[in-house]
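Asker: can't give you the sequence, but here's the structure:
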């Protein structure tokens, strides 16, 4: 079975997002859709109501796609000022932390390669070896609806299972995927210890971060009758 995850690239999202990279054989960065201006593509949440670190971007039309966005010419200085909000200092005392410090010190150019670099840094450090690619490189047919776009991406990656974040339950239908020969599964809601992952990268060790992510890698039940236990993405089961 080849497991594919497709998700918009987020700027150091909560730890639960990285479960998709942990569980997938292929992780496709969904960058061929409209840029959500109030979403998390360019914003990293910090503890406390309304606290964010936001990547400074060049002005762009409202209907711009994620792949079309660029970091602002003065992004480095503006981002550095925001990073002072972090509860822990940005110290490069481990290889992972140094890579993140270097990344935060040099925001420039197109947005998607920058976000992809951040995803790859974390995935490699935590030992998640899925293949990462971009939907914009697949030359998808124009006019596909949201669900059909995902199905086409999964087909092109040779996928037989598609996994999605919990919010996808309102977007995708198991029956439609089943007719296409693709198993559809959704992650359970993340209940781990690191909802604010960027600070955690400078406060916690890699082993604890990896364990937190892997321990949350479970599918939602198909229904209460069909599946009384939640199935792990890695083949075993546990009780809710």
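Answerer: Here it is on my side, so go on. These numbers were taken from a predicted model, which means no experiment stands behind them.
Asker: C-alpha from now on. contacts and neighbour counts both.
Answerer: Noted.
Asker: pull out the buried positions in stretch 62-69.
Answerer: When neighbours are counted by 16 or more other Cα atoms under 10 Å, the buried residues of stretch 62-69 are found to be 65-69.
Asker: included below, for side-by-side comparison, is a second structure:
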């Protein structure tokens, strides 16, 4: 999976389901995607927050991108937007810790946040970066070789990948291709109509910790 910034719950369900997760960071950056931005819900509606990138270009690989270092403004917005949330007293200091990580590298910053949230959600998974694994193939052609390199007999992708990947292509290499699909479970969002698929930030602030496991298991495998 590509590295996404504070992604929606389905990303964490995938992390929770697999035993090895490879951050696919040596592919080209996609503008207007979720690599460096996401959405949360404020009292006046949906709000899109973005990590500013120095010279963002679709001609650069994700692992080549550098941060401008102005992401403290996102933390301030989180503080203002979720100050009345159920878990503010515990989750806001956690967010401060995530945003205090200092690295000019976008992928390093995102990897740090992924590992911190995995720890918070009690997700046990090995996390690697594709840019650190030397193979002759590149891009999407690297997926099956990566599976073979790590002796994987199952590859799991979000359900959106059904249009990109074919099970027969993986079966030819004795790999079972599966897709994970989020089953939306609603939760209270500060007395507003429920908005699904927001950043994990919204989930962490609003859902009682005792219910986190139930939401992480809210998926089906296709």
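Answerer: Noted; the coordinates are in hand. Remember, it's a predicted structure, so these values are computed and weren't measured experimentally.
Asker: circling back: which one of the buried residues of stretch 62-69 of structure 1 is nearest to residue 237 of structure 1?
Answerer: The nearest member of the buried residues of stretch 62-69 of structure 1 to residue 237 of structure 1, counting by Cα to Cα, is residue 66 at 37.1 Å.
Asker: now do the same for that closest one: its match in structure 2.
Answerer: Residue 66 of structure 1 maps onto residue 62 in structure 2 when the alignment is built from TM-score structural alignment.
Asker: circling back: adding distance to residue 52 of structure 1 and secondary structure, write the buried residues of stretch 62-69 of structure 1 out as TSV.
Answerer: Rendered in TSV, the data for those read as follows (distance: Cα to Cα, whole Å; DSSP: H, G, I helix; E, B strand; the rest coil):
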residue	distance to residue 52 of structure 1	secondary structure
65	22	strand
66	19	helix
67	22	helix
68	23	helix
69	19	coil
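Asker: including distance to residue 156 of structure 1, could the residues you listed go into TSV?
Answerer: Written out in TSV, the entries for those read as follows (distance: Cα to Cα, whole Å):
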residue	distance to residue 156 of structure 1
65	21
66	21
67	20
68	23
69	25
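Asker: which bit of structure 1 covers the longest helix seen in structure 2?
Answerer: Counting residues, the longest helix found in structure 2 (DSSP state H) is helix 106-120. When structure 1 is aligned by TM-score structural alignment, the counterpart of helix 106-120 of structure 2 is residues 111-125.
Asker: average offset of that stretch relative to structure 2?
Answerer: After superposition onto structure 2, the average distance of stretch 111-125 of structure 1 to its aligned residues comes to 0.9 Å, using mean Cα distance after the TM-score superposition for structure 1.
Asker: re earlier: report the buried residues of the longest helix of structure 2.
Answerer: Residues of helix 106-120 of structure 2 classed as buried: 106-111, 113-118 (neighbour count, 16+ other Cα under 10 Å).
Asker: now what about it, what contacts it?
Answerer: Around helix 106-120 of structure 2, the neighbours that count as contacts under Cα atoms under 8 Å, 6 or more residues apart in numbering are 3-6, 12, 25, 53, 62-63, 65-67, 98, 101-103, 124.
Asker: which of the residues you listed count as buried?
Answerer: Applying a neighbour-count criterion of 16+ other Cα under 10 Å, the buried members of these are 3-6, 12, 25, 53, 62-63, 65-67, 98.
Asker: show me the strands in structure 1, by range?
Answerer: Taking DSSP state E as the criterion, structure 1 contains strands spanning 3-7, 26-29, 43-45, 52-54, 131-134, 161-164, 183-186, 230-231, 237-238.
Asker: need those strands in JSON lines (columns: distance to residue 92 of structure 1 and mean neighbour count).
Answerer: Converted to JSON lines, the strands of structure 1 look like this (distance: least, Cα to Cα, whole Å; neighbours: other Cα atoms under 10 Å):
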{"stretch": "strand 3-7", "distance to residue 92 of structure 1": "29", "mean neighbour count": "24"}
{"stretch": "strand 26-29", "distance to residue 92 of structure 1": "27", "mean neighbour count": "24"}
{"stretch": "strand 43-45", "distance to residue 92 of structure 1": "20", "mean neighbour count": "20"}
{"stretch": "strand 52-54", "distance to residue 92 of structure 1": "19", "mean neighbour count": "19"}
{"stretch": "strand 131-134", "distance to residue 92 of structure 1": "25", "mean neighbour count": "17"}
{"stretch": "strand 161-164", "distance to residue 92 of structure 1": "33", "mean neighbour count": "22"}
{"stretch": "strand 183-186", "distance to residue 92 of structure 1": "36", "mean neighbour count": "21"}
{"stretch": "strand 230-231", "distance to residue 92 of structure 1": "38", "mean neighbour count": "20"}
{"stretch": "strand 237-238", "distance to residue 92 of structure 1": "38", "mean neighbour count": "12"}
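Asker: distance to residue 214 of structure 1 for those - can I get that in a markdown table?
Answerer: A markdown table is the format used below for these (distance: least, Cα to Cα, whole Å):
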| stretch | distance to residue 214 of structure 1 |
| --- | --- |
| strand 3-7 | 16 |
| strand 26-29 | 16 |
| strand 43-45 | 22 |
| strand 52-54 | 26 |
| strand 131-134 | 18 |
| strand 161-164 | 15 |
| strand 183-186 | 15 |
| strand 230-231 | 13 |
| strand 237-238 | 13 |
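Asker: so residue 189 of structure 1 touches residue 169, yeah?
Answerer: No - with contact defined as Cα atoms under 8 Å, residue 189 of structure 1 does not count as touching residue 169 (11.4 Å).
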